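> starting from these lines, generate the structure:
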Amino acid sequence: MARNDHFSAFAATYAQFRPTYPDALFGWLARQSDAHGHAWDCATGNGQAAHQLTPHFERVTATDVGAAMIAHAPPHPRITFAVGSAEHPPIADHDVNLITVAQALHWFDLPAFWQTCQRVLQPHGVLAYWGYLLPQITPAVDALVIAYHDDAVGPYWPDDRGPLLTHYANVCPPAERIPTPTFAMNATWTVDQLIGMLDSWSATHRARAATGSDPLAPFGARLREAWGAEATRPVSWPITVHAFRF
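Have a look, this model is predicted:
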């Protein structure tokens, strides 16, 4: 795998169980952009954010270092998918109105990425990046998810994930900050979907490879018991969005 390609080995699971970003976020981003010709979704994964940009931009370039992730992205006539890094994308100079980075900025060489933003953005172009952490369901379920995240697979998270854990509070590109409203992802999920999301974590797969056992298996029954009799429950993920004008 390429550097910081943490998900290609289980790209299908990732594509199936990651939550969907709110449409309101992309409407707000479009309103911050002076023009709507070209957006770049950097580290697109399975193309989730790229697809949500298409109602607002004439064309979208979506890049990722993981070829398998790109292979699991559904095609769209206005999206050009390409394997490429954040630091060296196949994009012409000053050709982009908006850059988005969803749940991935912590993997980048940031000084090199800021230079790329300055190169590909048109004057007054916008960079927006965001991240989220654990879902909010019920106190009992949330406590088990935290225990799984921190203890069961805690030692197997990649080291460079640190900035995400602080919601990118100490990351600041050389550009003018745009005040951002509050956003959240909301869904109605079954317990199996929650377990699938935990299975899409890179730490789960790193733990399996390192120990030869499945860290998720002991938590399945406990999560089902804590979930209760309800077939589905509302799930929410607060999102921290940062936006800058170059």
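> C-alpha from now on. contacts and neighbour counts both.
Noted.
> what sits closest to the residue nearest the centre of the chain if chain neighbours are left out?
Compute the mean C-alpha point of the chain, and by CA atoms, centre = their mean the closest residue is Q103, 2.9 Å away. Spatial nearest neighbour of Q103, excluding adjacent residues (CA to CA, 6 or more residues apart in numbering): G131 at 4.4 Å.
> so what's the residue count around W237?
Counted by other CA atoms under 10 Å, the residues lying close to W237 total 19.
> wait, G154
Neighbourhood size, G154 [other CA under 10 Å]: 15.
> tell me who's in contact with it.
By CA atoms under 8 Å, 6 or more residues apart in numbering, the contact set of G154 is Y148, A203.
> picking that back up, element containing the residue nearest to Q103, please.
Element membership for G131 (DSSP states H and E) is strand 121-132.
> one more, for comparison:
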Amino acid sequence: MPSIDRFSGHADLYRQYRIDYPAEVYDYLLSFAGDRQRAWDCATGNGQVAGVLADYFSEVEATDISEAQLSKAVQRPNIRYQVSPAEQTPFPDQHFDLITVAQALHWFDVEAFNREVRRVARPGAIIAEWMYGVSFVDDTLDPLIQDFYRNRVGPYWDPHRRHIDEKYVNLSFPFADVQQRQFIIHRYWTADRFLNYLRTWSAVQNYIRQHETDPVEYLAEAFAGIWGEEEKDVKFPVMLRVGRV
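Okay, here's the model as predicted:
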């Protein structure tokens, strides 16, 4: 199964408008990590997670298949970025104490990735995978957001997107001592900030390539007079699962 890259073409937009993750997510996953010598952030994108892990681990390896994304990544002296697929990496056997994958597992050949995790993880290492679903704001805006997600750009999602809706329940996680926890990320955004976030969606970019028009403008028109000028609490549901190799 070839690697799938849906984000190189809008790496700048992705860097500016994708969400980051709150301290409580990292506090939870790091509570399982005893040894903190080496971490691997797989499908790192622009290095959001790698930059945080660098505060806790002596060495952080961060990989992605998108050279464009890596060119925008946060730079730290103990992070090394490399272009590499998730399923076949240049790392030695039994090398990492922690492996993380944020909002990317659904793009992988998961069985091949699990084999690679077992190869490069030290005995007892931690594997942490998480994803976030469609955001929600309030009773007035949520139906518009859901209609945009399912109908306006719904046909332009790759089939892999269903794993997000299913919260990864059909993606194997054959590790020990599995723990799962849900979080809500709160971001206080203007309408313009939220609409630019939507432009980072792969389905929106697929729509733009096919039709040479921006579907987010339809939603902007629907938002007019509803959102207003103020910031609203945009909530992202996060599901995180942790296991031991």
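> so the residue nearest to the centre of the first structure sits against A128, correct?
No. Taking CA atoms under 8 Å as the definition, Q103 of the first structure is not a contact partner of A128, at 11.0 Å.
> just give me the match in the first structure for F183 of the second structure.
In the superposition onto the first structure, F183 of the second structure corresponds to F183 when matched by TM-score structural alignment.
> run a quick check on its match versus Y132, I expect a contact.
No. F183 of the first structure lies out of contact with Y132 (CA under 8 Å); the separation is 10.3 Å.
> enumerate every residue touching G27 of the first structure.
H56.
> pretty sure G220 of the first structure is in a strand, no?
No. When the secondary structure is assigned by DSSP: H, G, I helix; E, B strand; the rest coil, G220 of the first structure falls in helix instead of a strand.
> residues touching the closest residue to F10 of the first structure other than its chain neighbours, list them.
Nearest residue to F10 of the first structure in three dimensions, chain neighbours excluded: S200, at 7.3 Å (CA to CA, 6+ apart). Shown in contact with S200 of the first structure (CA under 8 Å, 6+ apart): F10, T13, Y14, F17, R18.
> re the thing from before, superpose on the second structure and give me the mean offset of the following helix or strand past the strand holding G131 of the first structure.
Using DSSP H and E, the helix or strand that directly follows strand 121-132 of the first structure along the chain is helix 139-147. Once superposed with the second structure, the aligned residues differ from helix 139-147 of the first structure by a mean of 1.4 Å; criterion: mean CA distance after the TM-score superposition for the first structure.
> mind listing the strands for the first structure?
With strands called from DSSP state E, the first structure shows them at 38-42, 59-64, 79-83, 96-102, 121-132, 176-178, 183-189, 233-245.
> what's the closest of these to P163 of the first structure?
Nearest to P163 of the first structure, of all the strands of the first structure, is strand 121-132, at 9.7 Å by CA to CA.
> tell me which other helices or strands that closest one touches.
Contact here means 3 or more CA pairs under 8 Å, 6 or more residues apart in numbering; DSSP states H and E; on that basis strand 121-132 of the first structure packs against strand 96-102, strand 233-245.
> mind putting those into JSON lines with distance to A147 of the first structure?
Conversion of those to JSON lines gives the following (distance: least, CA to CA, whole Å):
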{"stretch": "strand 96-102", "distance to A147 of the first structure": "25"}
{"stretch": "strand 233-245", "distance to A147 of the first structure": "17"}
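> most tightly surrounded among these?
strand 96-102 (a mean of 25; mean count of other CA atoms under 10 Å).
> just tell me the aligned range of that one in the second structure.
Strand 96-102 of the first structure corresponds to residues 96-102 in the second structure, going by TM-score structural alignment.
> nice, that's everything, thank you.
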